[in-house]
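> Okay, sequence plus prediction incoming.
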Amino acid sequence: MIKNIIFDFGAVLIPLDEHKTWESFRKLGALDSLKDQKKLFHKYETGGIETADFLKKLQPHFFRKKIFPGDLAKAWNAMLYTALPGEIIDSLKKWKRDYRLFLLSNTNDLHISEIKSVAGPYDYGMFVQQFEKVYYSYEIGKRKPSPDIFKMVLEDNDLEAEETFYVDDGKKNTSTAKKLGIHTWHFDPLEDSIHDLDKVLSAHHS
């Protein structure tokens, strides 16, 4: 029986379009080498580098010699193209009555600051209040799909894997969770709706 739900954030609870960020970078004159900076992105999303240093390290991967940090930050945040959907908070309130809810996200300081700014303190506060605990990769120094991050959530909260359901749009992430015995939903943002969660859960309960 499912008692706990762990949610991914981007593309599951809030729309996300990474192409918008790459298009914004391209308009600023990004070089092809920017897409090869996965180690830098990983370091930023695990809290290994501060935002100012991260933006500074992006600079050499553009044609122009000087781009304002604010412009780089705006481009980095372009994938967050809409506010936190209000109906998501209502749905979370409903699910919270029957399940223990957790949020587990690969994210970074710039993105969370942007989400807070666009949503406003009240809506963002209401959103995070629906979760028993929130896990942001840049705050805990771990990033999906590492098994350690899933084990941390389970152990921190005394969760049984077989009683836990995980929703994520990343195939590698759901595969790792599944190997640990967690029930999963590999969410497709183009075809699935998080509001179908009740139907998906009922299949696991039956």
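Looks like it came in fine.
> contacts, neighbours, all on C-alpha from now
Noted.
> Next secondary structure element downstream of the longest helix seen in the chain?
Across the chain, the helix with the greatest residue count (assigned by DSSP state H) is helix 109-129. As assigned by DSSP states H and E, the chain's next helix or strand after helix 109-129 is strand 133-136.
> ok so, going back, quick check: which helices or strands does the longest helix of the chain pack against?
Here helix 109-129 is seen to pack against helix 86-96 when contacts are counted using 3 or more C-alpha pairs under 8 Å, 6 or more residues apart in numbering; DSSP states H and E.
> Burial check on His19, number of neighbours?
Close neighbours of His19, defined as other C-alpha atoms under 10 Å, add up to 11.
> which helices and strands does the helix or strand where it lies pack with?
Taking DSSP H and E as the criterion, the element that holds His19 is helix 18-27. Of the remaining helices and strands, those touching helix 18-27 by 3+ C-alpha pairs under 8 Å, 6+ apart are helix 69-76.
> take the one below as the second:
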Amino acid sequence: MQNEIKNIIFDWGNVIIDVSMNNFTEACQMAGIKFTDEEVNSTHKAGFFLAFEIGEISEDEFRNEIRKRATTSLTDIEIDTIWNKILGQTPKEKLELLYSLSSQYDLYLLSNTNAIHWNAFSKNSFICNGTNMINSFKGIYLSYQLHCAKPSPEIFRKTIEIAKIKACETLFIDDSSKNCEAAQALGMRVHNYIPGSDLKNSILGEIEKK
């Protein structure tokens, strides 16, 4: 018999907030920004992108890396606007779900993200019915602040340690199978979420498993 779930850790991108790499690459093409195949892929986790996501380079250093690959002169605001094309809307039903679950479970957010994305979207993307649902999370753990990223076991260990929770009492939800496998190896119950599917039913179905 599995341990009772007391904690739920959510990924951010593609689980709570919509993500589109196509929007970013199209904006780059329009601005004359070119990357190598190794630098830009479905997860943009290579080269200076990864360095930015684990806090090894600053926002200004990241923007300058973008400028090196552009054929036109770009301001900081223009670069941020292009970079932020990756993230989209947060469906209202997901925010309402966070509010509902927070009365029964301790919720946490664990995301591979960067300062520009988080600062641009965290202020308003969690607002629902006049309430900031970001307060539903007991803890928020971001790769650029922890200086490591999923699927490294290190970021999961840090999260467990800081949150003071037990892996065996925790459900981890992520759209990446590799991230789920890493969390499962540390004793968490996991759900590999398929973007666009019913998040509520996915969670409840996993919790009800014995």
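Now that the structure is in, tell me what you want to look at. Bear in mind that the values here come from a model prediction, so they are computed numbers and not experimental data.
> TM-score for this pair?
Between these two chains, after superposing, the TM-score reads 0.88 (TM-score structural alignment, normalised by the length of structure 1); 202 aligned residues with a C-alpha RMSD of 2.3 Å.
> distance from the longest helix of structure 1 to structure 2 after superposition?
Average distance, helix 109-129 of structure 1 versus aligned residues of structure 2 after superposition (mean C-alpha distance after the TM-score superposition for structure 1): 3.9 Å.
> what range in structure 2 matches stretch 169-182 of structure 1?
Aligned by TM-score structural alignment, stretch 169-182 of structure 1 corresponds to residues 175-188 of structure 2.
> for stretch 11-19 of structure 1, same thing?
Stretch 11-19 of structure 1 corresponds to residues 14-22 of structure 2 when matched by TM-score structural alignment.
> First residue to last residue on that stretch, what's the distance there?
From its first residue to its last, stretch 14-22 of structure 2 covers 14 Å (C-alpha to C-alpha, to the nearest Å).
> repeat for stretch 186-199 of structure 2
Stretch 186-199 of structure 2 stretches 23 Å from its first residue to its last (C-alpha to C-alpha).
> Stretch 134-151 of structure 1 too?
15 Å.
> For it, buried residues please.
When neighbours are counted by 16 or more other C-alpha atoms under 10 Å, the buried residues of stretch 134-151 of structure 1 are found to be 134-139, 142-145, 147, 149-150.
> again with stretch 123-131 of structure 2
Neighbour counts using 16+ other C-alpha under 10 Å place Ser125, Phe126, Ile127, Cys128 of stretch 123-131 of structure 2 among the buried residues.
> wait, doesn't the last one sit right on Thr90?
No. Cys128 of structure 2 sits out of contact with Thr90 when judged by C-alpha atoms under 8 Å, with a separation of 9.6 Å.
> separation between the residue lying closest to Thr82 of structure 1 once chain neighbours are set aside and Pro189 of structure 1?
Distances taken as C-alpha to C-alpha, 6 or more residues apart in numbering put Pro15 closest to Thr82 of structure 1, at 6.9 Å, once the chain neighbours are dropped. Distance from Pro15 of structure 1 to Pro189 of structure 1, counting by C-alpha to C-alpha: 8 Å.
> And for Val134 of structure 1?
With the distance defined as C-alpha to C-alpha, Val134 of structure 1 ends up 22 Å from Pro189 of structure 1.
> Ok, Asp158 of structure 1 next?
Distance check for Asp158 of structure 1 against Pro189 of structure 1: by C-alpha to C-alpha, it reads 30 Å.
> Please say which of those two ends up with more neighbours.
When neighbours are counted by other C-alpha under 10 Å, Asp158 of structure 1 and Pro189 differ, and Pro189 comes out ahead with 18 against 9.
> give the contact list for the more buried one.
Residues near Pro189 of structure 1 by C-alpha atoms under 8 Å, 6 or more residues apart in numbering: Ala11, Val12, Asp169.
> Looking at the residues you listed, which are in helices?
Going by DSSP H, the helices hold none of the contacts of Pro189 of structure 1.
> Shared with structure 2, which of those?
Contacts retained in structure 2 from the contacts of Pro189 of structure 1 (both residues aligned by TM-score structural alignment, their matches' C-alpha atoms under 8 Å), given in the numbering of the listed structure: Ala11, Val12, Asp169.
> and which of those residues is nearest to Ser113 of structure 1?
Minimum separation from Ser113 of structure 1 among the kept ones among the contacts of Pro189 of structure 1 (C-alpha to C-alpha) is found for Ala11, which lies at 17.2 Å.
> Look up how far Ser105 of structure 1 lies from the residue nearest to that closest one when sequence neighbours are not counted.
In this structure, Ala11 of structure 1 finds its nearest non-sequential neighbour in Pro189, 6.0 Å apart by C-alpha to C-alpha, 6+ apart. Distance, Pro189 of structure 1 to Ser105 of structure 1, by C-alpha to C-alpha: 16 Å.
> What of Ala119 of structure 1?
Using C-alpha to C-alpha, Ala119 of structure 1 is found at 18 Å from Ser105 of structure 1.
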